[in-house]
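K.L.:
here is my input, please return the structure:
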Amino acid sequence: MKLGKKAFLFDLNGTMINDMEYHLDAWYHMLNNDLGAGLSREVVKSHMYGKNDELLVRVFGEGHFTAAQMAEISREKELRYQEVYKPHLELISGLKAFMDKAVNQGVLMAIGSAAIPFNIDFVLDNLQLRHYFKTIVSADDVVLSKPHPETYLKAAAILEVAPEDCVVFEDAPKGVEAAWNAGMDSVVLTTMHTQEEFAQYPNAVAFVSDYTNPVLNNLF
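P.N.:
Take a look at the predicted model:
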């Protein structure tokens, strides 16, 4: 692992908060019970990357829903997720101390997430985290979502930090692929995927279950 990174770029869901099973539940019921997709839980999980409308296109095909219908489905899914997850909303263990250390060490921080602002605000405002981040890149801020590198390259550009001086915190293979495409190392949170699922990504420099792992000290 390279030392002395200048910026930490965080995915949000599954990386800062351990909520991906709640998203999976919400999508599973929405796709099957509301929209009649007839998908197994594992197949739904395999589609959970990128923007919500991209997920709907992957499942149902181009043109099945209008943009307005997809926006409505997306918001309803997120409302259901938030209602169930809110009583459990908390940072992954050790993250607050890790971010405080980053602030003290002068490391810049940003969020690069495929989530819509409605969900990002839900986390940042309920946990009072907004002050940690110099910028937030959401689904609404990019044309191409992960695994395309746009999300992380845009965050790095706003921070005025070279890609090689950033490390990305991710929980999903497609997110680590986005970091690789951006020329960035990645630390993987094994909240929903196993280490073996990242074997093809040479930029995955560490695997941790939470932010108390001492290997993270090497980033400073």
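
K.L.:
going forward, measure contacts between C-alpha atoms and count neighbours the same way
P.N.:
OK.

K.L.:
how many other residues sit next to Ala97?
P.N.:
12 (other CA atoms under 10 Å).

K.L.:
here is a second sequence; please produce its structure as well for comparison:
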Amino acid sequence: MQASSTCGRLRSLPTLQRRMLMAAPVGRNSSLHPSTSSSTLFSSAGSLVANGAAVSSGGTAAAAVPATAGPATALADITAAPVPVDFLSIRGVLFDVDGTLVESDPLHFRAFQEILAEVGFDGGRPIDEAFFRRHISGRHNPEIAADLFPEWDEDRRTAFYLDKEERYRRLAAAGLEPLEGLREFLEWVRQRGLRTAAVTNAPRANAEMMLAALGIESCFEHLVLGEECTRAKPHPDPYLIAMELLGLTPGESVVFEDSPSGVAAGVAAGAPVIALTTGQDPAILQQAGACWIVRNFRDVMAAIQAAEAEADSTTRGRGDGSVSESR
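P.N.:
You can find the predicted model right below:
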């Protein structure tokens, strides 16, 4: 299924616009090991949740997402929380790609598992999904390689992650499917004339391949790559650049993410972040600063439809034909 041609034209970030005010290096963990019980790689730069309230895109307080005890927590309990984003007042939507538009993490996990075993990481023992989620998912390739192999030189690290990405593209060539409800949400975004950007730490070849495979590349005005910014996620640079390109403020934007590093980046940029549970424990996503946690875009569309129905009811209740303020 191809996306509507009216979505717009995908534009990449011009080289001369790849800039940010700060250029501090990302910290590295030289003692990374699969048996590490905790990680400091994903420290959030801030949180939208404070004193039991989450800040909505309109600047008003809403009930925070309930705390979760782990993956056994019922997602229905999470998505039943009041929605802290006013979808009827936002002007732009910023999307991560891997794990957000498409459930690609299983393919990335398989590619990393294979190549790490081949190069003898941790004695050749295959990494498990917990290690992948904690130390790899959503992060920038150079940082991943530096943490996994601090003793390697830069050329060897680069060859390692380029090989890994080639493996991923071969696996993805068999076919990718959009996350549930994504096409319906993108159509709603198009109908409302909202500004859009895809913001990712994935290499350009991967990002363009995934968007094209899904037939949705025309639905994004800009593709902002972490590797083309001064700093990639978890720093806010990619999201701040996307907002600048679209002429948006953080309060006019909403970010969709699936990884702790991506959530932290959106939060640090000042936008409300909705997290999808395609590859992470909901509690980890909340800890990173997500203001709302959902399974897929069907949950998002359900919330939007409820908000629209309430707005229509309010308008009819006035009986004067005026348009609801939430519109």
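
K.L.:
for Ser184 of structure 1, give me its contacts.
P.N.:
No, residue 184 of structure 1 isn't Ser; it's Met. 163-168, 203 (CA atoms under 8 Å, 6 or more residues apart in numbering).

K.L.:
trace Asp140 of structure 1 over to structure 2, please.
P.N.:
For Asp140 of structure 1, the aligned position in structure 2 is occupied by Glu227, per TM-score structural alignment.

K.L.:
quick one: that match from Asp237 of structure 2, how far?
P.N.:
Counting by CA to CA, to the nearest Å, the separation of Glu227 of structure 2 from Asp237 of structure 2 is 11 Å.

K.L.:
more neighbours, the two?
P.N.:
When Glu227 of structure 2 and Asp237 are compared for neighbours, Asp237 comes out ahead with 27 against 19, by other CA under 10 Å.

K.L.:
so what corresponds to that one in structure 1?
P.N.:
Using TM-score structural alignment, Asp237 of structure 2 sits opposite Glu150 in structure 1.

K.L.:
touching, that match and Val142? I think so.
P.N.:
Yes - using CA atoms under 8 Å, Glu150 of structure 1 makes contact with Val142 at a distance of 6.6 Å.

K.L.:
so which residues of the stretch 201-327 of structure 2 form helices?
P.N.:
204-214, 237-246, 260-268, 282-288, 297-318 (DSSP state H, counting those that start in this stretch).

K.L.:
which of the ones you listed is buried the deepest?
P.N.:
Burial of these is given as mean neighbour count (mean count of other CA atoms under 10 Å); helix 260-268 ranks first at a mean of 30.

K.L.:
can you check which part of structure 1 that helix sits on?
P.N.:
With TM-score structural alignment as the criterion, helix 260-268 of structure 2 aligns to 173-181.

K.L.:
how close does that stretch sit to structure 2?
P.N.:
If you overlay the two and look at stretch 173-181 of structure 1, the average distance to its match in structure 2 is 1.0 Å (mean CA distance after the TM-score superposition for structure 1).

K.L.:
who's in contact with that stretch?
P.N.:
Contacts of stretch 173-181 of structure 1 (CA under 8 Å, 6+ apart): 11, 49, 146-149, 152, 168, 170, 185-186, 188, 193, 197-198, 201-204.

K.L.:
run the last query once more with 6 Å
P.N.:
146-149, 198, 203 (CA atoms under 6 Å, 6 or more residues apart in numbering).

K.L.:
for stretch 69-81 of structure 1, same thing?
P.N.:
For stretch 69-81 of structure 1, the external contacting residues (CA under 6 Å, 6+ apart) are 26, 53.

K.L.:
where in structure 2 does it fall?
P.N.:
Using TM-score structural alignment, stretch 69-81 of structure 1 corresponds to residues 156-168 of structure 2.
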